[in-house]
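**Q** Sharing a model that was predicted from the sequence below.
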Amino acid sequence: MAHAQWARLAVGSLAGAMLCVLSGCGGGAGDPVAPAWSPPAWFAQQAQKQEEYRVALQACLDGKGWDLTVTSLGGVEEGLSKADMQRFPGDLDTCRTSMGLPTQPPPKTDAELRDEYRKDLDVRACLVAQGYAMAEPQSEDAWLDAARESYDPATTEERLREIVMWTPYGDPVIDALPPSNVDELTTVCPQVAF
C-alpha cells in the first residue's frame, strides 16, 4: 500500500513538473535569464597598474607642493583655481615623465584599438551586471573609425568635440550619477586606461 501511494505521488509530481515546464510557470515565456558574470583577468591587472600609478603620481605631486588627492585614473578630487590650472599641467607632465610615461599617448595600432573596444565591452557587461540598463554600444567599425580620428594628433580640437566615440562610462545612465558613485563603480568596473 505504501509503495502504491509513493508511486502515485511520484507520478503526480512528475506530471506537475512537466506541466509547469510546458506552460512556462518558472518566469514567463521568453523571460531572459541573466547569465552569471565574472570579471575578466585584465580587471585585476589594470586595478594593480592604476593603484601603482596613483601612488607614484600622488608622491610626485606631493613633492611639488600640491595638496591634492589623486584618483585612480590620475585626476584630482579637488577643484583647481585659475592660477593652479596654469601650473598643474606642467607639473603633471613633469611627474609623468619622471614615472617613465609619455606626456601624450602614443599612437595605437588597429590591434590595440580592437583590444580597447573589447575591454570597453567587458566594462559595459560589468555595469549591466551591477544593475544598470545601458544603451547598446557603438559598432566596432564605427568605434574604430572614431578612435583612429580622435587619437590622430592632426585632429583639431574643434573636430575632437564633434567625434562620437562610445565608452561605457559615457552612457547617459552612468553619466547622470554623482561623481562619488562613479568613483565607487570604477573600483568594480574599471575604465579602460592602462
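**A** Done, it's in. Residues are numbered from 1 along each chain as shown.
**Q** okay, CA-based contacts and neighbour counts for the rest of this
**A** Fine.
**Q** Do you have the strands of this structure handy? List them.
**A** Applying DSSP state E to the chain gives no strands.
**Q** Comparison target below:
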Amino acid sequence: MVAAAGGVSACSGGDGSVAESPLQASEVQASPTPTSFDQVGPDGLIDGKTLSQLSGEIAYACITERGWAQVQLTDDGEISGLVPEEQQDAYSKDLDACWAEANARYPFPEVTEDSLRERYALEVETRSCLMDEGYTIAEPPSVDVWIDQMNHPDGDVWLPYAELQFSSTFDSTKLPELYEKCPDPAQRIYLP
C-alpha cells in the first residue's frame, strides 16, 4: 500500500498538513457552485469555508464517485488514504482529473497588489495574535519587501503560521484551536 494524498497546489493557503479528524464521505456536503465571488463574506470565506475546503469537497466527491472509497477528506480540504501500489497510477490520474474539476468550479482569484497589501496587514495582525498566545514570531519585513517576496517566492517569504509550523517545538495538534483564535490569512479569499 502507498499513502496517497492530494490537495490544491496553487496559492491555496493550505500548509499540506493532515488534520486530526478526517471526514467520511457521508459527512461531506458539497457547497453550491458560485457564479462569482460575490458569496465571499467579510471574513474572506464562502459559507465559513476556505477555498481549499470547498475545492476539497468537490474533489473528494469526485474521487469517491470514481470508486476510491478508501480515501478521506481532512478538515483543511486535503485528500489522503492508502492506495495499493499497483493502482497508484490510476488513482493519480483520477485525482488529477478531480482536482481539475474542483479548481474549475472554484478558481483562485487574480492576485493584485491591493490584495497582497490587504493580506500583509492581516499577516501582521496574525503575528500579534500568535505572540499574545505565547509564540515567538520574527519581525515582519516592510510591506514592499513582503510583496516582492510573494511575487518571487523562490526564497524566504515571511508568513507567521509557516514560521510557527516549521518550529521544532510547535505542537501541530494545537493548530485547529489556534486557527480559531488567530485566523490564518492564507486561508481567506482575497478579491481583486
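**A** Thanks, I have it. Computed from a predicted structure; not experimentally measured.
**Q** In terms of secondary structure, what does the helix or strand where Ala3 of structure 2 lies contact?
**A** Using DSSP states H and E, Ala3 of structure 2 sits in strand 2-6. Applying 3 or more CA pairs under 8 Å, 6 or more residues apart in numbering; DSSP states H and E, we find strand 2-6 of structure 2 packed against strand 79-83.
**Q** The strand it packs on vs structure 1 - mean distance after superposition?
**A** By mean CA distance after the TM-score superposition for structure 1, the fitted strand 79-83 of structure 2 averages 6.0 Å away from its aligned residues in structure 1.
**Q** What lies in contact with that strand?
**A** 1-7, 56, 60, 70-74, 91 (CA atoms under 8 Å, 6 or more residues apart in numbering).
**Q** tell me the angle of that strand relative to strand 2-6?
**A** Angle, strand 79-83 of structure 2 to strand 2-6, by axes from the mean of the first three to the mean of the last three CA atoms, to 10 degrees: 160 degrees.
**Q** Quick check: chain neighbours aside, which residue is closest to the residue positioned nearest the centre of structure 1?
**A** The centroid of structure 1 falls nearest to Val123 when counting by CA atoms, centre = their mean (3.5 Å). Spatial nearest neighbour of Val123 of structure 1, excluding adjacent residues (CA to CA, 6 or more residues apart in numbering): Cys189 at 5.6 Å.
**Q** what's the burial count for the counterpart of the one you found in structure 2?
**A** By TM-score structural alignment, Cys189 of structure 1 lines up with Cys182 in structure 2. Using other CA atoms under 10 Å, Cys182 of structure 2 has 19 neighbouring residues.
**Q** give me every residue that touches Pro140 of structure 2.
**A** Listed by CA under 8 Å, 6+ apart, the contact partners of Pro140 of structure 2 are Val124, Trp158.
**Q** what's the matching residue for it over in structure 1?
**A** By TM-score structural alignment, Pro140 of structure 2 lines up with Pro137.
**Q** what's the distance between the residue mapped onto Gly74 of structure 1 from structure 2 and Glu118 of structure 2?
**A** Here Gly74 of structure 1 is matched to Gly77 in structure 2, going by TM-score structural alignment. Separation of Gly77 of structure 2 from Glu118 of structure 2 (CA to CA, to the nearest Å): 24 Å.
**Q** same thing with Asp43 of structure 2?
**A** From Asp43 of structure 2 over to Glu118 of structure 2 the distance is 12 Å, taken as CA to CA.
**Q** before we move on, the earlier item: contacts for the strand holding Ala3 of structure 2 next, please.
**A** Outside of strand 2-6 of structure 2, the residues within contact range by CA under 8 Å, 6+ apart are Val71, Glu78, Ile79, Ser80, Gly81, Leu82, Val83, Pro84, Glu85, Gln88, Leu95.
**Q** Out of these, grab the one that's most surrounded.
**A** Most neighbours among these, by other CA under 10 Å: Glu78, with 26 neighbours.
**Q** was I right about it contacting Gly56?
**A** Yes - between Glu78 of structure 2 and Gly56 there is a contact under CA atoms under 8 Å: 6.0 Å.
**Q** coming back round to it: how close does the counterpart of the residue nearest to the centre of structure 1 in structure 2 sit to Gln72 of structure 2?
**A** Under the alignment (TM-score structural alignment), Val123 of structure 1 maps onto Thr126 of structure 2. Using CA to CA, we find Thr126 of structure 2 at a distance of 30 Å from Gln72 of structure 2.
**Q** Equivalent analysis for Ile58 of structure 2, please.
**A** From Ile58 of structure 2 to Gln72 of structure 2 the distance is 13 Å (CA to CA).
**Q** now swap in Cys98 of structure 2 and tell me
**A** Separation of Cys98 of structure 2 from Gln72 of structure 2 (CA to CA): 14 Å.
**Q** cool, and Ala100 of structure 2?
**A** Ala100 of structure 2 is 18 Å from Gln72 of structure 2, by CA to CA.
**Q** okay, the two: which has more neighbours?
**A** A direct count of neighbours by other CA under 10 Å for Ala100 of structure 2 and Gln72 places Gln72 higher, at 23 against 16.
**Q** how much space between that one and Asp144 of structure 2?
**A** In terms of CA to CA, Gln72 of structure 2 sits 40 Å off from Asp144 of structure 2.
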